[in-house]
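> just to be clear, the model below is a prediction. Sequence and coordinates:
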Amino acid sequence: MSSFLIALLCFAGLCLGMRIRAEAGSPPGPSLWIEPGPLIPYGNPVTLWCRGPPGAHSYYLKKEGSSEPKSMHRTKSEAKFPISSVTEDTAGSYYCFYHNGLHWSEGSEFLQLVVTGLYSKPSLSALPSPKLASRQKVTLCCQSEYRFDSFILIKEEGASTPQHWRSGGQADFPVPAETAAYRCYSFHSQQPLLWTAPSDLLELKVTAPQDYTTGNLIRLCLAGLLLLILGVLLAEAWYSRRRHREAGQETLA
């Protein structure tokens, strides 16, 4: 998941430093993750988790650009920061850190929380068709009625990096010819963490080329068998006529 988020940052033009500056000798930074994931529909709940070593007892979560920590929780090894309902203000870059009684830790890696569903979904289509032959070129076209200048294409249930495109109202994504499913989102580059609702799921299906080898072999075998049977019948008929002819000659003699 962290690689996905880092790639998302780069696509949005928000590649940030991965750790805050800390005093010399400070403990290592904790780990931060988001449940159920970094893309949260507007109004849905989300939870940020911060985990440090056993000696950590005070955890702080901070949003980039905010002057004060968002909240604080005390626990033995990790802290839970629930958000009951995400809004435009929830979207942002977060990191966490802790205090072990003596020192402040370094900051965790930055994670992006993206709020989706603020605008109606774009459309996603496949050119020339979602049904493909092997090695056929295919392009996925994402269109938004809002003419946003940025688009994201995400492969469902895959480890591929999201593709990002900037244009006016439409983006074309060349993808490999493989059986897979995709969704796309659109947003304005000035608000890179506020996305539209996801497009409908588009499934690509690659049809394997039909193998005629087995069928042709069967037909050749049947044809050969018919020719053999016909040859046997002709031979038997010729032999029968010859035998009758010889029998008639013996009678005349």
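Arrived safely, thanks for sending. Being a predicted model, the structure only gives us computed values, none of them experimental. Numbering: from 1, shown residues only.

> switch to C-alpha atoms for all contacts and neighbour counts from now on
Noted.

> what about the helices in the stretch 101-250 of the chain?
Along the stretch 101-250 of the chain, counting by DSSP state H, counting those that start in this stretch, helices occupy 213-252.

> wait, Ala171 sits on Trp165?
Yes - using Cα atoms under 8 Å, Ala171 is in contact with Trp165, at 6.2 Å.

> the two: which has the busier surroundings?
A side-by-side neighbour count of Ala171 and Trp165, using other Cα atoms under 10 Å, places Ala171 first with 24 against 18.

> quick check: closest non-adjacent residue to that one.
The shortest distance from Ala171 to any non-neighbouring residue, by Cα to Cα, 6 or more residues apart in numbering, is to Cys142 (5.3 Å).

> show me what contacts that neighbour?
Applying Cα atoms under 8 Å, 6 or more residues apart in numbering to Cys142 gives the contacts Pro122, Ser123, Leu124, Ser125, Phe151, Gln170, Ala171, Asp172, Cys184, Tyr185.

> also Gly52?
Gly29, Pro30, Ser31, Ser77, Glu78, Tyr98.

> quick check: the closest residue to the fourth one other than its chain neighbours vs Glu109, distance?
Yep, that's Ser77 we're talking about. With Cα to Cα, 6+ apart as the criterion, Ser77 has its nearest non-adjacent residue at 5.2 Å, and that residue is Pro54. Here Pro54 is placed at a distance of 19 Å from Glu109 (Cα to Cα, to the nearest Å).

> okay, pairing it with this:
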Amino acid sequence: MPLTPAALLCLGLHLSLSTSTQGEVLSRPVIWARPSFLVPKGSPVTLWCWGIREAAEYRLHFEGGLAAQERPKPPGPADKVKFLIPIMTSSTAGRYSCFYRSGELWSEPSDPLDLVVTGMYDTPTLSVQPGPEVALGDSVTFFCHLDMATSTFFLLKEGRPSRTQRSHGRAQAEFPVGPVTAAHQGTYRCFGSYNDHAWSCPSDPVTLLVRDYWDPQLVTTGSGFQKDPTRWDPRAQNLLRIGLASLVLVALAGILVEDWLGRRRAPGTRRAARCKCRRLRTQIPG
């Protein structure tokens, strides 16, 4: 039986809504760890999943499987939830991701988060050659050593833990760095590992100082060597030169103005003196 115009209209609307719903894509959530993705053995850590305000449910996946689920609790915001791991162990270390649901739709997974447990092995030693002070543009090499038969090592810079460097070796690994810039200056630690998510205790820190030998004078402070900003900063030197030049120009202008005014006053003064002399002469009796 042929479809009536009304039936065709309803069918078209249904297909349009179905296509719109299937084509809708939710934004990808963001996952992060607090206080850090590096967690000492036995310590707690909180994983946060940040989605959208319309989210009705969040799920945390561990190594691809469902680990926990949470619903936003009013009156707080619904755009993020937290998942607490009360005790960090080698069993809870690994790769995590999160999802959220809005209506009948589930989001794409977040970018993965590698959660690492530290303190599983002895403490390695970290050194740097040719030394902890290096000139701008030179190269250095960090050496991380652990007596245990560790095959993988990681080098981290404090303040930028997400940018880890990996190296391999028997009991020791090398991390060449260079040519160094001011961005390489900072404090470094290294770890030994048997896998990507279970690391040793951190090494003692090693601080790399990058010096600019354009002007080698340094100012020693309680925290080490620092640059004298007046001597090291080219902008400060240029401002100082401009200031001195301006003072010289002002002084010269003042001298010229004073000389010009003196020249203008001089003829009037001589005329006044001559007139005074004439008046004095007329008062002398003949």
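Looks like it arrived, so ask away. In this text the structure is predicted, and so the values were computed from the model without any measurement.

> TM-score of the superposed pair?
Overlay of the two chains. TM-score (TM-score structural alignment, normalised by the length of the first structure): 0.67; 186 aligned residues with a Cα RMSD of 2.3 Å.

> ok, back up a step: between Ala171 and Trp165 of the first structure, what contacts are shared?
Common contacts of Ala171 of the first structure and Trp165, defined by Cα under 8 Å, 6+ apart, comprise Phe151.

> most neighbours, which of the contacts of Gly52 of the first structure?
Ranked by the number of neighbours (other Cα under 10 Å), the contacts of Gly52 of the first structure place Tyr98 first, at 31 neighbours.

> in what helix or strand does the aligned partner of that one in the second structure lie?
Matched across to the second structure, Tyr98 of the first structure falls on Tyr100, judged by TM-score structural alignment. Assigned by DSSP states H and E, Tyr100 of the second structure belongs to strand 94-102.

> give the buried residues for that strand.
Gly94, Arg95, Tyr96, Ser97, Cys98, Phe99, Tyr100, Arg101, Ser102 (16 or more other Cα atoms under 10 Å).

> checking the nearest residue to the last one once chain neighbours are set aside next. Helix, strand or coil?
Same thing as Ser102 of the second structure. With sequence-adjacent residues excluded and distances taken as Cα to Cα, 6+ apart, Ser102 of the second structure is closest to Ala55, at 4.6 Å. Put simply, Ala55 of the second structure is coil when judged by DSSP: H, G, I helix; E, B strand; the rest coil.

> against Phe225 of the second structure, how distant is Ala55 of the second structure?
From Ala55 of the second structure to Phe225 of the second structure the distance is 51 Å (Cα to Cα).

> settle it for me: which of the two has more neighbours?
Ala55 (23 against 15).

> touching, that one and Tyr100? I think so.
Yes - between Ala55 of the second structure and Tyr100 there is a contact under Cα under 8 Å: 6.1 Å.

> residue contacts, the closest residue to Glu63 of the second structure other than its chain neighbours?
Using Cα to Cα, 6+ apart and skipping the chain neighbours, the partner closest in space to Glu63 of the second structure is Arg95 (5.3 Å). Going by Cα under 8 Å, 6+ apart, Arg95 of the second structure touches Phe62, Glu63, Pro112, Leu113, Asp114, Leu115.

> scan those and report the most crowded one.
Counting neighbours by other Cα under 10 Å, Leu115 leads these with 24 neighbours.

> alignment lookup: it to the first structure.
Leu115 of the second structure maps onto Leu113 in the first structure, by TM-score structural alignment.

> thought its match was touching Trp195?
No - Leu113 of the first structure sits out of contact with Trp195 when judged by Cα under 8 Å, with a separation of 11.0 Å.

> residues in the first structure aligned with the longest helix along the second structure?
Counting by DSSP state H, the longest helix found in the second structure is helix 234-282. Under TM-score structural alignment, helix 234-282 of the second structure corresponds to no residues of the first structure.

> so which elements touch that helix?
helix 229-232 (3 or more Cα pairs under 8 Å, 6 or more residues apart in numbering; DSSP states H and E).

> my guess is Thr230 of the second structure contacts Leu239. True?
No - Thr230 of the second structure is beyond contact range of Leu239, at 9.8 Å (criterion: Cα under 8 Å).

> burial measure for the spatially closest residue to Ser36 of the second structure that is not a sequence neighbour, as a count.
Nearest residue to Ser36 of the second structure, sequence neighbours excluded (Cα to Cα, 6+ apart): Val45, at 7.7 Å. For Val45 of the second structure, the count of nearby residues is 21 (other Cα under 10 Å).

> Val45 of the second structure -> the first structure?
By TM-score structural alignment, Val45 of the second structure lines up with Val46 in the first structure.

> now do the strands in the stretch 51-200 of the second structure.
Assigned by DSSP state E, counting those that start in this stretch, the strands in the stretch 51-200 of the second structure fall at 57-62, 65-70, 80-85, 94-102, 105-106, 113-118, 125-129, 133-135, 140-145, 152-157, 160-168, 172-177, 186-195, 198-199.

> right, so those strands: which one is the most enclosed?
Neighbour counts (mean count of other Cα atoms under 10 Å) averaged over each of the strands of the stretch 51-200 of the second structure peak at strand 198-199, with a mean of 27.

> please tell me which residues of the first structure that strand aligns onto.
The aligned range for strand 198-199 of the second structure is 194-195, by TM-score structural alignment.

> quick one: contacts of that stretch?
When contacts are defined by Cα under 8 Å, 6+ apart, stretch 194-195 of the first structure is touched by residues Glu88, Ala91, Val114, Val115, Thr116, Gly117, Leu118, Tyr119, Tyr185, Ser186, Phe187, His188.

> take those and write them to CSV, including distance to Ile6 of the first structure.
Output for those, formatted as CSV (distance: Cα to Cα, whole Å):
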residue, distance to Ile6 of the first structure
Glu88, 21
Ala91, 16
Val114, 13
Val115, 17
Thr116, 18
Gly117, 22
Leu118, 23
Tyr119, 24
Tyr185, 18
Ser186, 19
Phe187, 18
His188, 19
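
> which one of these is nearest to Pro38 of the first structure?
Val114 (5.9 Å; Cα to Cα).
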